[in-house]
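In: predicted structure and sequence below. I'll ask about it afterward.
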Amino acid sequence: MNLKQISMAIYATYLTNKYGFKLKKVKTAKEKKALRLEYSQTLLSKLNISIKVLNKENIPNDGKYLLISNHRSIIDPLIIEIALKDSLIHGFWVSKKELYNSLFFGTFTRNSDSILLDREASNMSSFFKDTKEVVSNGHSIFIFPEGTRNKENTPLSSFKDGARLIALKNRLPLLPVFIRTNANEILKDAINNRTKDLEIEIQIGEIIDYKDKAPLEENYRKMFNI
């Protein structure tokens, strides 16, 4: 790592843990949504990255949804938080166990409204019980259906089956979003070159009924012309 990377890593670690402890002190979904947005705006502003939302009119004002997005960068959740800033939708992020135990993300992840996904668990009953509780309390669920970050030179990798199952079990309409810009490349540029006025485009798709029988990945690719 060079000096610029080390400097940004230290700042990002400080900011993430600072907001992690702030989130621990608040209880309501409204407060947590506000802090998650504040954190996202603060960090992306430091990186000189702005977010452009395409088809913003497709964002519902409120309601319960399963938000699905492609995933190529660690800042993807921040991009989505900013895209939804004017909506009342509050989602619990599906987060893998590694994030819960992470020195960098752990405090933030555990306190920011998330659902633990332990892929090593013998069965998924606890996970689906948690999703049901979240939805019954009036909240949405946010997930990356690829299951992990896509590190290939493609805008999208294959979807896992989990997202469709969550939607069906909870009768959640799906809200598809597509981060058109390669946010990982933008992030590298921001850290290594301190380039100013960087922009990431995120496109909002049309709601998909949870009863739609078409394969979810096929539906998503068609919607965003991938």
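Out: Received, thanks. Numbers count the residues shown, from 1 in each chain.
In: please make it C-alpha for all contacts and neighbour counts, starting now.
Out: Noted.
In: give me the buried positions along the longest helix along the chain.
Out: Identified as the longest helix of the chain according to DSSP state H is helix 3-25. By 16 or more other Cα atoms under 10 Å, the buried positions in helix 3-25 come out as 8, 12, 15-17, 19-20, 22-23.
In: figure out the helix or strand that residue 218 lives in.
Out: Residue 218 is part of helix 216-223 when elements are defined by DSSP states H and E.
In: after the strand or helix carrying residue 39, which helix or strand is next?
Out: Applying DSSP H and E as the criterion places residue 39 in helix 29-46. Using DSSP H and E, the helix or strand that directly follows helix 29-46 along the chain is strand 49-54.
In: please compare the first structure with the one that follows:
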Amino acid sequence: MNRIPHDTSGAPDPLRVLTPDELRRRTSMKWRTHPADVLPLWVAEMDVPQPEAVVRAVTDALALGDTGYPAGTAYAEALAAFAAKRWGWDTLAVERTALVPDVMLGVVEMLKLVTGPGDPVIVNPPVYPPFFQFVTHMDRRVVQAPLGPDLRLDLDALDEAFGRAVAGGGRAAYLLCNPQNPTGTVHTAAELTAVAELAGRHGVRVVADEIHAPLTAAGVAFVPYLSVPGGERGLSL
């Protein structure tokens, strides 16, 4: 197995700073569901110290009692600045953003906008299991377009799935996972441009779950779906 390269500038590896005993003091589901002899690798929860800037911001807000409903666009503005610096994406429209309390709840609301009960939603297994559960629970129909043997998008399979999804004349959506969870595949600009072309040709709306965008290995570039040609018709979390 190839090792993921780490920063060698002298800074400690954040994944090795906290000891197992320190982690087991946490009260989250990750550390309370299974006995102590089980390594809980089943949930996306970070075993690293919290960034000092985040700790300071939260502490300052609590000290001020600033815990009411958020107002304004400060978060969206910070995200836009981050996206421009990290990914070179400088066209994120702050005025077209909204906060959601949870990624999958956001997915549900977006799918409600672009599909109706009984409409198909295309997914790429292997993928985050709640994609299937939430789509089914909201009375949509799952259409599968599996990843290829190399765990990358199979554009031929996607083309065929899009065609099947819209064959009845109704609306259809594609729930894109970028980067792919759990494979870690980071879709390229060329792949995402091809997805946008297929979606435009078939009339399929793309909903992109990009919550893991900052978590890529060294040398791998994340590309926001909304930044590729044709991607502007999509929705992103």
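Out: Alright, I've got the coordinates. Because the structure is a prediction, the values reported are computed rather than measured.
In: where does the TM-score land?
Out: Scored by TM-score structural alignment, normalised by the length of the first structure, the superposition of the two chains gives a TM-score of 0.35; 124 aligned residues with a Cα RMSD of 5.2 Å.
In: before we move on, the earlier item: in JSON lines: the buried residues of helix 3-25 of the first structure, plus distance to residue 169 of the first structure.
Out: Formatted as JSON lines, the buried residues of helix 3-25 of the first structure follow (distance: Cα to Cα, whole Å):
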{"residue": "8", "distance to residue 169 of the first structure": "41"}
{"residue": "12", "distance to residue 169 of the first structure": "37"}
{"residue": "15", "distance to residue 169 of the first structure": "36"}
{"residue": "16", "distance to residue 169 of the first structure": "33"}
{"residue": "17", "distance to residue 169 of the first structure": "34"}
{"residue": "19", "distance to residue 169 of the first structure": "32"}
{"residue": "20", "distance to residue 169 of the first structure": "30"}
{"residue": "22", "distance to residue 169 of the first structure": "33"}
{"residue": "23", "distance to residue 169 of the first structure": "29"}
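In: ok, so of the residues you listed, who is nearest residue 141 of the first structure?
Out: residue 23 (18.3 Å; Cα to Cα).
In: list the contacts of that closest one.
Out: Contacts here follow Cα atoms under 8 Å, 6 or more residues apart in numbering; on that basis residue 23 of the first structure touches 32, 35, 108, 111-112.
In: make TSV out of these and add neighbour count and distance to residue 135 of the first structure.
Out: Output for these, formatted as TSV (neighbours: other Cα atoms under 10 Å; distance: Cα to Cα, whole Å):
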residue	neighbour count	distance to residue 135 of the first structure
32	21	16
35	18	21
108	25	21
111	19	18
112	25	16
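In: how about TSV for these, with distance to residue 52 of the first structure added?
Out: Shown next, in TSV, are the contacts of residue 23 of the first structure (distance: Cα to Cα, whole Å):
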residue	distance to residue 52 of the first structure
32	23
35	21
108	25
111	28
112	24
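In: quick one, the longest helix of the first structure and helix 29-46 angle?
Out: Here helix 3-25 of the first structure runs at an angle of 170 degrees relative to helix 29-46 (axes from the mean of the first three to the mean of the last three Cα atoms, to 10 degrees).
In: and the helix holding residue 39 of the first structure, what does it pack onto?
Out: helix 3-25, helix 76-83 (3 or more Cα pairs under 8 Å, 6 or more residues apart in numbering; DSSP states H and E).
In: include distance to residue 93 of the first structure when you put these into CSV, please.
Out: CSV is the format used below for these (distance: least, Cα to Cα, whole Å):
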stretch, distance to residue 93 of the first structure
helix 3-25, 14
helix 76-83, 9
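In: of these, which is nearest residue 49 of the first structure?
Out: When those are compared by Cα to Cα, helix 76-83 sits nearest residue 49 of the first structure, at 9.7 Å.
In: what's the closest of the buried residues of helix 3-25 of the first structure to residue 66 of the first structure?
Out: residue 23 (22.8 Å).
In: secondary structure class of residue 121 of the second structure, three-state.
Out: Put simply, residue 121 of the second structure is strand when judged by DSSP: H, G, I helix; E, B strand; the rest coil.
In: okay, it and residue 110 of the second structure: tell me how far apart.
Out: 12 Å (Cα to Cα, to the nearest Å).
In: pick out whichever of the two has more residues nearby.
Out: residue 121 (28 against 18; other Cα atoms under 10 Å).
In: quick one: contacts for the more buried one?
Out: 135, 140-143, 165, 172-175.
In: out of these, grab the one that's most surrounded.
Out: residue 172 (30 neighbours).
In: so which two of the buried residues of helix 3-25 of the first structure are the farthest from each other?
Out: Greatest spacing in the buried residues of helix 3-25 of the first structure, by Cα to Cα: 8 and 23 (22.0 Å).
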